[in-house]
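>>> sequence-free structure coming up:
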């Protein structure tokens, strides 16, 4: 399950970033822990939602998936 591994890696990166105060968390000071936590939670949920979306696409039966090499309609 590649998509799940990618999501786990992305969430681990978020944990490291919020813990170290880097990346999107670099502007939060010690008194802004709640704001940083809100951003962290939103970003993790975004990663999880994207993983669910990719999984749903993979789970679709082939006959419902859009054709990838079909000729354009005449």
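Received the coordinates, thanks. What you see is a predicted model, and the numbers here were worked out from it, not measured in a lab.

>>> From now on I want contacts and neighbour counts done on CA atoms only, so please keep to that.
Fine.

>>> What segments of this protein are helices?
Under the criterion DSSP state H, the chain contains helices at 2-20, 33-59.

>>> Could you tell me the angle between the longest one and helix 2-20?
Read that as helix 33-59. Angle of helix 33-59 versus helix 2-20, following axes from the mean of the first three to the mean of the last three C-alpha atoms, to 10 degrees, is 170 degrees.

>>> Helix 33-59 - contacts with which helices or strands?
helix 2-20 (3 or more C-alpha pairs under 8 Å, 6 or more residues apart in numbering; DSSP states H and E).

>>> Could I get the buried residue list for the helix it packs on?
Of all the residues in helix 2-20, those buried under the rule 16 or more other C-alpha atoms under 10 Å are 7-8, 10-11, 14, 17-18.

>>> putting a second one here so we can go through both:
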């Protein structure tokens, strides 16, 4: 059986990287080219357990609306 496991090496401390993954503004900035933005729930700042974020983006000429809930 073949197994494929993607990974990314980041030269930064784990707490910094994990904290950045919870930052709505950082994600919005990183996806500026596609116009991805938070449109409902937490739309700026840091998400925490129980929060929701709804994103709107255009990828491959298709407009997407995606909702995320932080559960743990």
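Thanks, I have the structure now. Not measured: the values here are computed from a predicted model.

>>> What TM-score do the two superposed chains give?
In this superposition the chains share a TM-score of 0.24, using TM-score structural alignment, normalised by the length of structure 2; 30 aligned residues with a C-alpha RMSD of 3.4 Å.

>>> circling back: which one of the buried residues of helix 2-20 of structure 1 sits closest to residue 37 of structure 1?
residue 18 (8.0 Å; C-alpha to C-alpha).

>>> I'd guessed that closest one sits against residue 36; true?
Yes. Taking contacts as C-alpha atoms under 8 Å, residue 18 of structure 1 lies within contact range of residue 36: 7.2 Å.

>>> part of a helix, is residue 15 of structure 2?
Yes. Residue 15 of structure 2: assigned to a helix according to DSSP: H, G, I helix; E, B strand; the rest coil.

>>> and the two most separated of the buried residues of helix 2-20 of structure 1?
For the buried residues of helix 2-20 of structure 1, the farthest-apart pair by C-alpha to C-alpha is 7 and 18; their separation is 16.5 Å.

>>> in structure 2, which spans are helices?
Going by DSSP H, structure 2 shows helices at 14-21, 24-30.

>>> Give me whichever of those is most buried.
helix 24-30 (a mean of 16; mean count of other C-alpha atoms under 10 Å).

>>> Counting by contacts, list what that helix packs against.
strand 37-41.

>>> and the strand it packs on, which residues are buried?
Buried-residue list, strand 37-41 of structure 2, by 16+ other C-alpha under 10 Å: 37-39.

>>> Just send the residues you listed back as JSON lines, with distance to residue 68 of structure 2 too.
Formatted as JSON lines, the buried residues of strand 37-41 of structure 2 follow (distance: C-alpha to C-alpha, whole Å):
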{"residue": "37", "distance to residue 68 of structure 2": "13"}
{"residue": "38", "distance to residue 68 of structure 2": "10"}
{"residue": "39", "distance to residue 68 of structure 2": "12"}
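
>>> Thank you, goodbye.
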